[in-house]
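In: With the sequence up front, the predicted model follows.
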Amino acid sequence: MTDLTILGQQAKVAARTLSIATTAQKNQALNAIIQSLNTYESEILAANQKDIATAKENGISDPMIDRLLLTSERLKAMQADIQTIIDLNDPIGSMDKVWVNEDNLSIGKQRVPLGVVGIIYESRPNVTTDAACLCFKSGNAIILRGGKEALHSNKALVNAMQSALVANSFKKETIQLIEDTSRETAREFMQLNDYLDVLIPRGGANLIQTVVKTASVPIIETGTGNCHVYVDSEAQIQMAIDIVVNGKCQRPSVCNAIETVIVHEEIAANFLPQLEEALAPHKVELRADQAAKKYLTHAKDATEEDFATEFLDLILAVKTVSSLDDAMIHIDQYSTRHSEVIITDNYFTSQRFVKEVDAAAVYINASSRFTDGSVFGFGGEIGISTQKLHARGPMGLNELTSIKYVILGTGQTR
């Protein structure tokens, strides 16, 4: 088993060094990481092919293998996200607010790093570089614990990043990977209170709930996405079809994919047959309630569990409702508070939806697939926070900081 105490001690030391680095020094190291990913590309892709081969041997589904896959194009996208992080303002040391109180004290809220960030995540190797580089720019050391499915890929990526750090006078322990993927080590990691300032789980519902129930360190809940599209009676049908097909099929294995489409009964007879035809080439399995099945040719009966499930696959639940209120009641019951969508041409309906639906991201006439730190301009994200304390939605640089109050006096006493 990995000695997590040693990793924690090393991370603490690295975090102290990193916290006093200048923006220029951090950006130079991030540029070096981009170059290192080029230098080590063949090793990274070869390592990824080992993971892919093992996944296929173990019968992992095609959408899940797609999550795991690295290509030259995907590495370039990861490098582009790091470049975005370089281009973003460094939050560390900035003052959110400064004011003078009645005692003539100047009081300021200054951005500071969280310290040591731990992240437990599943099979997407791009999370390794996103999380590490966001933490680095925001002054945090990071300990990564990826899934066993991506172990070879993650080791190669971390090796490339550590090489760049060392070449730029940073401690390689600024970014560390737990190579032991056993459950025992994961549980120990969740209780590393002396060293972790925050733990971020990123993955499916089982992983999130395990961390919530087991961790004794502070956590930020992220990831699980039982996302809905509500097609209102005043929706443009072709727009709704395009958005549902994109939300379900473009990359079904990610947390911002659509899992349920909710259809107003007034538009169902016209919309659902066209939607089924549009989804057919993608081989999407439909699981529908009885009212929706009347308009569908090949749908299975939807169960209560289907409406509560994040499929992460080419499966789509279908629910019919008679009003906006019914749609919002369904969403409130089953949503994981990630991303929710309404398709409508009625301004007042859209504004009610935005005001009353509780989610990290709420869309009017656009695909939920845009809930992404890179798309939002954050240079990737360490996760999509679905809770309400400290951070919500895609977590970029600012969300990886805390504050300290800095008070300037002229000899005042109380």
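Out: Structure received.
In: all contacts plus neighbour counts: C-alpha atoms, from now on.
Out: OK.
In: what about the strands in the stretch 51-200 of the chain?
Out: Ranges of strands within the stretch 51-200 of the chain are 95-100, 106-113, 116-121, 141-145, 175-177, 198-202, based on DSSP state E, counting those that start in this stretch.
In: Dump the ones you listed into CSV; add distance to Glu43 and mean neighbour count as well.
Out: Formatted as CSV, the strands of the stretch 51-200 of the chain follow (distance: least, CA to CA, whole Å; neighbours: other CA atoms under 10 Å):
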stretch, distance to Glu43, mean neighbour count
strand 95-100, 42, 12
strand 106-113, 32, 20
strand 116-121, 22, 25
strand 141-145, 20, 28
strand 175-177, 17, 24
strand 198-202, 26, 25
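In: Can I get the ones you listed in a markdown table including distance to Leu134?
Out: What follows is those, written out as a markdown table (distance: least, CA to CA, whole Å):
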| stretch | distance to Leu134 |
| --- | --- |
| strand 95-100 | 20 |
| strand 106-113 | 11 |
| strand 116-121 | 11 |
| strand 141-145 | 10 |
| strand 175-177 | 11 |
| strand 198-202 | 13 |
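In: Of all the ones you listed, which one is nearest Ala15?
Out: Closest of those to Ala15 is strand 141-145, at 4.9 Å (criterion: CA to CA).
In: Remind me what the closest one packs against, helices and strands.
Out: helix 4-19, strand 116-121, helix 126-137, strand 175-177 (3 or more CA pairs under 8 Å, 6 or more residues apart in numbering; DSSP states H and E).
In: let's bring in a second one:
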Amino acid sequence: MEELIPNLRDERVQGAVKNLLAYSLVILIVPLSSMFLLKQYFFEAFLGHTPNDSLTYSAVCAVVLVHVQDPHDEPVHLGFPVSLPPNELFRLRSQFLPLGKVGGKPSWLNPKALPHSNTLICKVCEKPMCFLIQVYASGPNEPEHSFHRSLFVFVCRNPKCSKPNDASNMAVFRCSLPRKNEFYSFDGPMDPDLDGDVPDPRLPPDGPKLCSLCGCSATKKCAKCQNTWYCSRDHQVVDWASHKTCCGVFPDESAEQPEPSNPANPFVFKEFGIELDQEYLNSDMFEELSDDEDDEDEDCVDDETDEDRKRRMDEFKKFAKQNESNANMTKEDLEAATEEQKRDGEFEKFNRLVSLNPEQIIRYKRFGEPLPATCQSPLPDPESVPPCENCSGPRRFEMQLMPHLLSIIEVDAIGQSIDWASVFIYTCSQSCEVPESGYAKEFLAKQDFS
């Protein structure tokens, strides 16, 4: 029972109570003040209605004003990794419509009209990219053809392709499906707790072959066994060390199956589930961030040397690794950790927000504003983001990938692996319909500390 009683000494609880009180006052003041102004100056003085009629009309308008809400005015949602034992990873398969997943092979929303393998080639080294993360990102205001909606992000595993402030080694795709489709029940997806580890009964028999290594669309098969498929010659070569032990060997169904491993093979990243939670800020943090916005222009200077930037990046990596599991970091600890970054207002703001939820791997707020990691590296201007390649409509910010994601996929060696301060993802503002409910390529930008 005590667990259900909020701890009023907790700063997060105090902040939530203050926000609730402020909201309660607003929803009282707005309708009452609007009723008075409308009655006194509009309906009586301007339109000449009687006091009783004016009161009725103004009350109706006040109620409408209270309930009118911008459909894009949504809170920030944070994504956190969920570790699952290998024998529970089946919960992240397509038929269960996972909220999101990191690593492993993609759980395609539409398992039929997959992205062509040519669209998954790194622009730097021209080798196949690796699946990184996917998020189920549907909402109540989506058009009918986009009842189900997911984003899929890929990245090249070669660290040499990771250039500062350059996302050429990454790609993001958007896929949508109407509620009535051939892959999922109208009433919802299968339940992993009820259905268990079973094959997808709705998987189309005429669907594309999948690469044995990465899970993407495959066009090449093993010439010897004719059973194993690959997206490219590169992946066939990588997989040969494992495949040669079973190539051409008829599987013994009575033999005990080996325990699943995570990661499934050396190419894919370790697999995690994702859970989402709303970001809550206490009143003190909210005031600090508001003050930061006022001082932003003064803090962002351009006289930082390359050596300073490298030192600042190393300090942040060290800070993030030391505090990735500490959600109760004190203000003094944070100030000490960011002593070297005083001139970078965006960096300080970024650090303060990350320290509240250091294990966040995504920040999601469609039609919102991105959270810059630093003012020393460029962030795309909204007007410079290219339009949707499918409908030519404008793209808007939707979510960003955070530095902690690098840690959980174990590629966080400074200067020796894939790197980013944040990856910003922009998608079609109309969620336009894609031919065959396939995958539309969207835009992303990468910001680095150096």
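Out: Sure, I can see it. Given the structure is predicted, the values throughout are model-derived calculations rather than measurements.
In: quick one: TM-score?
Out: Put the two chains on top of each other and the TM-score (TM-score structural alignment, normalised by the length of structure 1) is 0.22; 144 aligned residues with a CA RMSD of 6.8 Å.
In: Relative to Glu73 of structure 1, which of the strands of the stretch 51-200 of structure 1 is closest?
Out: Among the strands of the stretch 51-200 of structure 1, strand 116-121 comes nearest to Glu73 of structure 1, with 22.3 Å by CA to CA.
In: Measure how buried Leu406 of structure 2 is and give me the count.
Out: Other residues near Leu406 of structure 2 number 18, with proximity taken as other CA atoms under 10 Å.
In: tell me which element it falls in.
Out: helix 404-408 (DSSP states H and E).
In: try Ile34 of structure 1
Out: helix 23-39.
In: Mind giving me the packing neighbours of that helix?
Out: Judged by 3+ CA pairs under 8 Å, 6+ apart, helix 23-39 of structure 1 is in contact with helix 72-87, helix 126-137, helix 151-167.
In: Go through the first one and flag the buried ones.
Out: Taking 16 or more other CA atoms under 10 Å as the neighbour-count basis, helix 72-87 of structure 1 is seen to contain the buried residues 75, 78-86.
In: What is that helix packed up against?
Out: Short answer (3+ CA pairs under 8 Å, 6+ apart): helix 72-87 of structure 1 packs on helix 23-39, helix 126-137.
In: Show me the one of those helices that comes nearest Glu285 of structure 1.
Out: Each of the helices and strands packed on helix 72-87 of structure 1 has some distance to Glu285 of structure 1 by CA to CA; the shortest is helix 126-137, at 28.4 Å.
In: What is that closest one packed up against?
Out: Looks like helix 126-137 of structure 1 contacts helix 23-39, helix 72-87, strand 141-145, helix 151-167 (3+ CA pairs under 8 Å, 6+ apart).
In: Which of the ones you listed sits closest to Thr401 of structure 1?
Out: With CA to CA as the measure, strand 141-145 is the member of those nearest Thr401 of structure 1 (12.0 Å).
In: Make JSON lines from the helices and strands packed on helix 23-39 of structure 1 and add distance to Ser42 of structure 1 to it.
Out: As requested, the helices and strands packed on helix 23-39 of structure 1 are exported to JSON lines (distance: least, CA to CA, whole Å):
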{"stretch": "helix 72-87", "distance to Ser42 of structure 1": "9"}
{"stretch": "helix 126-137", "distance to Ser42 of structure 1": "16"}
{"stretch": "helix 151-167", "distance to Ser42 of structure 1": "10"}
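In: Go through the ones you listed and name the closest to Asp326 of structure 1.
Out: Comparing these against Asp326 of structure 1 with CA to CA, the closest turns out to be helix 126-137 (36.6 Å).
In: buried set for that closest one?
Out: Applying 16+ other CA under 10 Å to helix 126-137 of structure 1 flags 126-137 as buried.
In: Could you figure out how far it is turned away from helix 23-39?
Out: 160 degrees (axes from the mean of the first three to the mean of the last three CA atoms, to 10 degrees).
In: Leaving out chain neighbours, which residue sits closest to Asn126 of structure 1?
Out: Computed as CA to CA, 6 or more residues apart in numbering, the closest residue to Asn126 of structure 1 that is not its neighbour in sequence is Met78, at 6.4 Å.
In: so Val102 of structure 2 touches Ile362, yeah?
Out: No: applying CA atoms under 8 Å as the test, Val102 of structure 2 and Ile362 come out as separate, 10.8 Å apart.
In: want to throw the buried residues of helix 72-87 of structure 1 into CSV with distance to Val406 of structure 1?
Out: CSV is the format used below for these (distance: CA to CA, whole Å):
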residue, distance to Val406 of structure 1
Leu75, 41
Met78, 37
Gln79, 36
Ala80, 36
Asp81, 33
Ile82, 31
Gln83, 32
Thr84, 30
Ile85, 27
Ile86, 27
